[in-house]
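Asker: Generate a structure from the sequence data that follows.
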Amino acid sequence: MHGLEVLSFEDYLASLILKRDAYYPSPFVLSAVGGGGKTTTLLHLFADHFRERSILTTTTSMGAPKAGGSLSPPLSEALKNNEGLSHITTSPPLESGVWFSNRYLDIPGKHKGVDRNAIDHWVREERKEQRRDSLLLCEADGAKRKPLKAYASHEPVIPETTDLTAIVFGLSALGKPFDESIVHRSNIFSEVTGKAQGEMIDFSDIEQLIGSGHFLKGIPLTSKVAVILNQADTLDPKDQADENLERWAHRLLAFRSIDAVFFTAYSKESRKTLYGVRRTTDFSPPVSAVIMAAGLSKRMEGKNKLLLPLMDRSVVSRTMAQSLRSDIRDFVVVTGHEAKAVQSEIGKALEEEMRFDQQLSVVYNRDYQEGQGTSVALGTRYLAPESAACFFIPGDQPFIEPLTLREIIEHWEPETIVIPLLGGRRASPVLFDRMFYDDLSKLTGDLGGRQVIMKHESHIKEVEVSGNNPFQNFDLDTPDDYEKALREMSEKGH
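Answerer: Sure, this is the predicted structure:
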């Protein structure tokens, strides 16, 4: 299998944090699900100081890290002496610490989880303040300290703001008879894998849990997905050989949503990655954007508004640059009026901002004078085949915020049309699930995506988005709008 890089889980996490910092300031959120050492993994990462502040939390329930007994895993001396793990609060700690909800009155040392919405709200508020000093480690389901599990209908509870979802399996279960003592929610596990009680558990059962989509439920589009196969030191020595671990890793990487696979041995006193590998090319379903850059600018008194200068860039170049700084990976630019000049301005943004994991195509709309609907339809037909959802971004929105785009994506669900609200009023851009691509590809006239929105009112999800820039939904239609934009640029020093 080509396009792979061998590395440890710690190096993988550090690289993702570094990459996130290059986009925009934000806490980095890692959510762990599954069984077989999930809590131990998070505790070790807490102590590693990937960022200035480490926050351990849960959306379900969890024992205090130093509670001992059946409530928490055994700790090394270093973890026992870690002051942050003793600092438990019911609000986000200002320094490294543990963020839980209230205690269970009948179970000393056990705490209720933090509401997922509270976690997401805190992350978005930190983004607004441009803070990037925190690594938030969230245990997003429970496994009763068993090596394997299956999800109940209410699981997992993964925050929408998650950047990396780690699916943890305990390999100590391999070669053992299948029953509830080994697998939490064994009845559901049996339904998913076809495994009968008493049959031996093998690696193909883990493959089935991933391949069926069972363990991909609830993972945000903006999250990378890594599989951690912990307790690898319990395998038979021949199964611990690099060539076998590599073969097993490749079997899981056959599923395009999986970005990386790690075989680890996390225990009380030590931890190591026996073998780890990640893709160098992202094959997960991308979020797409069609940049609408074909219009006639009829209200701009003879000027093409997309080519007007705003500080050091043109309007369309700035819109393109802002979009490229987001989590969108698949772009289609639709040109029409003054296509060569517009494409040249687009090219300037690409030279400075385009990342290796992004792809872009430019298509010319011969029917651009017939209205925006023709550009929406043409752009939709050129989206990546695996595209999960798509924005339609007007080329004259130079103040669009990458973090606003991220927040809209975080609210995506299958078969929805996500419409952002700013101050309670509908705004753009709207995010359409791929379910609506067929309708979008047939549009005509000048209403654009509004025709599809009116047709599918029951699928609309309105979300109030945060952000510090009241101009982020501002588009330039008239000379007065352009003058306002120039003043905004001058005052803010963009």
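Asker: contacts, neighbours, all on C-alpha from now
Answerer: Fine.
Asker: all helices for the chain, in order.
Answerer: Assigned by DSSP state H, the helices in the chain fall at 9-23, 38-46, 77-80, 116-128, 186-193, 203-211, 242-253, 315-324, 339-353, 372-381, 402-410, 437-440, 450-455, 479-492.
Asker: longest strand anywhere in this protein?
Answerer: Longest strand in the chain, counting residues (DSSP state E): strand 271-279.
Asker: List the buried residues in that strand.
Answerer: Buried positions in strand 271-279, judged by neighbour count with 16 or more other CA atoms under 10 Å: 272-279.
Asker: cool, stretch 307-322 as well?
Answerer: Buried residues in stretch 307-322 (16+ other CA under 10 Å): 307, 310, 313-322.
Asker: For it, which outside residues touch it?
Answerer: Applying CA atoms under 8 Å, 6 or more residues apart in numbering, the external contacts of stretch 307-322 come out as 291, 293, 305-306, 341-342, 345-350, 353, 395-402, 485-486, 489, 494.
Asker: rerun at 7 Å
Answerer: The contact list for stretch 307-322, computed with CA atoms under 7 Å, 6 or more residues apart in numbering, reads 306, 342, 345-346, 348-349, 353, 395-402, 486.
Asker: And stretch 386-396, by the same measure?
Answerer: So stretch 386-396 is contacted by 285-293, 306, 315-316, 319, 429-434, 475-476 (CA under 7 Å, 6+ apart).
Asker: Over to stretch 461-477?
Answerer: 128, 297, 299-300, 305, 396-397, 399-401, 404, 407, 416-422, 424, 427-428, 482.
Asker: Just the buried residues out of those, in ChimeraX syntax.
Answerer: Per 16+ other CA under 10 Å, the buried members of the contacts of stretch 461-477 correspond to this ChimeraX selection:
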select :128,297,300,305,396,397,399,400,401,404,407,416,417,418,419,420,421,422,427,428,482
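Asker: One more sequence to fold, the one below, so I can look at both together:
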Amino acid sequence: MIGLTNTPVVAVILAAGMSRRMGAQNKLLLTIEGQPMVRHVVLAALASRCHKVLVVVGHEAECVRQVLCDLPVEFVLNPAFAEGIGASVRAGAQAVSRQQAVLFCLADMPGVSARVIDRLVDAFETNRGFMGFAPVFNGKRGNPVLWVPGCVSRLREAAGDEGAWGLLRQYRDRVMAVEVTSEWVMVDLDTPDDFWRVYNRRTSNPAHRLSRLS
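Answerer: I've put the predicted structure just below:
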């Protein structure tokens, strides 16, 4: 596969999950520095070099749509959202053509910046022979992950809670590790403790807050 500068990259925000581990409230609607969590993720994608942004919705779809209604995004409904993240990957991939690369962003990773996304797009455009591109911080692979057009058909078959991990395992030697300086590629917010520790503690290190990381 070849990364080409004229191949559009579509950002797909996976925002359909039920966030069971967070409790009764949909974590994507929790406020971080004045905005819902999902909005931070979408704004980063919109500020990046991605061609367009799709948002996969499912659980509380109308609430998620509402907090994004003023933004230039396209919504993709995943009616099978209770199945797990694989159904959202599948729905997102079905909305992307086989001539487009796709970047999957997790909607509960609000610290991932446009700069990180652009690092992945740059890697895709300038490196041949890779199937995917993943950010790496301190030797550990994180998210989001960009896949070349040739992977779209396989992504349309994703299922369960595994998402695209099957592809990552199959093509582990052909997924380029893209070094980044932002630890946010490793930080997703699954539980109330996660949210409190990262954003709400008065004693937290300012270096861990959204406003201080890129």
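Asker: What does the TM-score come to for these two?
Answerer: Scored against TM-score structural alignment, normalised by the length of the second structure, the superposed chains reach a TM-score of 0.86; 203 aligned residues with a CA RMSD of 2.2 Å.
Asker: before we move on, back to that, put together a markdown table for the buried residues of strand 271-279 of the first structure, with distance to Thr335 of the first structure on each row.
Answerer: Formatted as a markdown table, the buried residues of strand 271-279 of the first structure follow (distance: CA to CA, whole Å):
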| residue | distance to Thr335 of the first structure |
| --- | --- |
| Lys272 | 52 |
| Thr273 | 49 |
| Leu274 | 51 |
| Tyr275 | 47 |
| Gly276 | 44 |
| Val277 | 40 |
| Arg278 | 37 |
| Arg279 | 34 |
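Asker: Name the nearest of the contacts of stretch 307-322 of the first structure relative to Val183 of the first structure.
Answerer: Pro402 (41.5 Å; CA to CA).
Asker: Could you check which residue of the second structure pairs with the closest one?
Answerer: By TM-score structural alignment, Pro402 of the first structure lines up with Ala114 in the second structure.
Asker: quick one, what contacts that match?
Answerer: 44-45, 47-48.
Asker: Are any of these buried, and if so which?
Answerer: Of these, these count as buried by 16+ other CA under 10 Å: 44-45, 48.
Asker: shouldn't Gly132 of the second structure be in contact with Asn143?
Answerer: No: the criterion here is CA atoms under 7 Å, and Gly132 of the second structure misses it with Asn143 at 11.7 Å.
Asker: Ile119 of the first structure maps to what in the second structure?
Answerer: Aligned partner of Ile119 of the first structure by TM-score structural alignment: none.
Asker: residues near Ile119 of the first structure, how many?
Answerer: 25 (other CA atoms under 10 Å).
Asker: just to revisit the earlier point, closest to Gly58 of the second structure among the contacts of Ala114 of the second structure?
Answerer: Out of the contacts of Ala114 of the second structure, the member with the shortest distance to Gly58 of the second structure (by CA to CA) is Ala45, at 19.6 Å.
Asker: nearest spatial neighbour of the closest one, skipping sequence neighbours?
Answerer: Among residues not flanking Ala45 of the second structure along the chain, Ala114 sits closest, at 5.9 Å (CA to CA, 6 or more residues apart in numbering).
Asker: now the one you found: how far from Pro192 of the second structure?
Answerer: 26 Å (CA to CA, to the nearest Å).
Asker: Cys105 of the second structure maps to what in the first structure?
Answerer: By TM-score structural alignment, Cys105 of the second structure lines up with Ile393 in the first structure.
Asker: Report how many residues lie close to its match.
Answerer: Residues near Ile393 of the first structure, counting by other CA under 10 Å, number 22.
Asker: which other helices and strands contact the longest strand of the first structure?
Answerer: Strand 271-279 of the first structure sits against strand 4-6, strand 260-266, with contacts defined as 3 or more CA pairs under 7 Å, 6 or more residues apart in numbering; DSSP states H and E.
Asker: so that strand corresponds to what in the second structure?
Answerer: Counting by TM-score structural alignment, strand 271-279 of the first structure lines up with no residues of the second structure.
Asker: Ser361 of the first structure: which of the contacts of stretch 307-322 of the first structure is nearest?
Answerer: Ile346 (11.0 Å).
Asker: The nearest residue to that closest one once chain neighbours are set aside and Leu378 of the first structure, how far apart?
Answerer: Once flanking residues are discounted, Ile346 of the first structure sits nearest to Ser317: 5.2 Å by CA to CA, 6+ apart. According to CA to CA, Ser317 of the first structure and Leu378 of the first structure sit 21 Å apart.
Asker: likewise Glu345 of the first structure?
Answerer: Using CA to CA, one obtains 21 Å as the distance from Glu345 of the first structure to Leu378 of the first structure.
Asker: One more: Pro385 of the first structure?
Answerer: Distance from Pro385 of the first structure to Leu378 of the first structure, by CA to CA: 14 Å.
Asker: for Pro309 of the first structure, same thing?
Answerer: On the measure of CA to CA, Pro309 of the first structure and Leu378 of the first structure end up 28 Å apart.
Asker: Over to Gln208 of the first structure?
Answerer: According to CA to CA, Gln208 of the first structure and Leu378 of the first structure sit 38 Å apart.
Asker: If anything else comes up later, I'll come back, but that's it for now.
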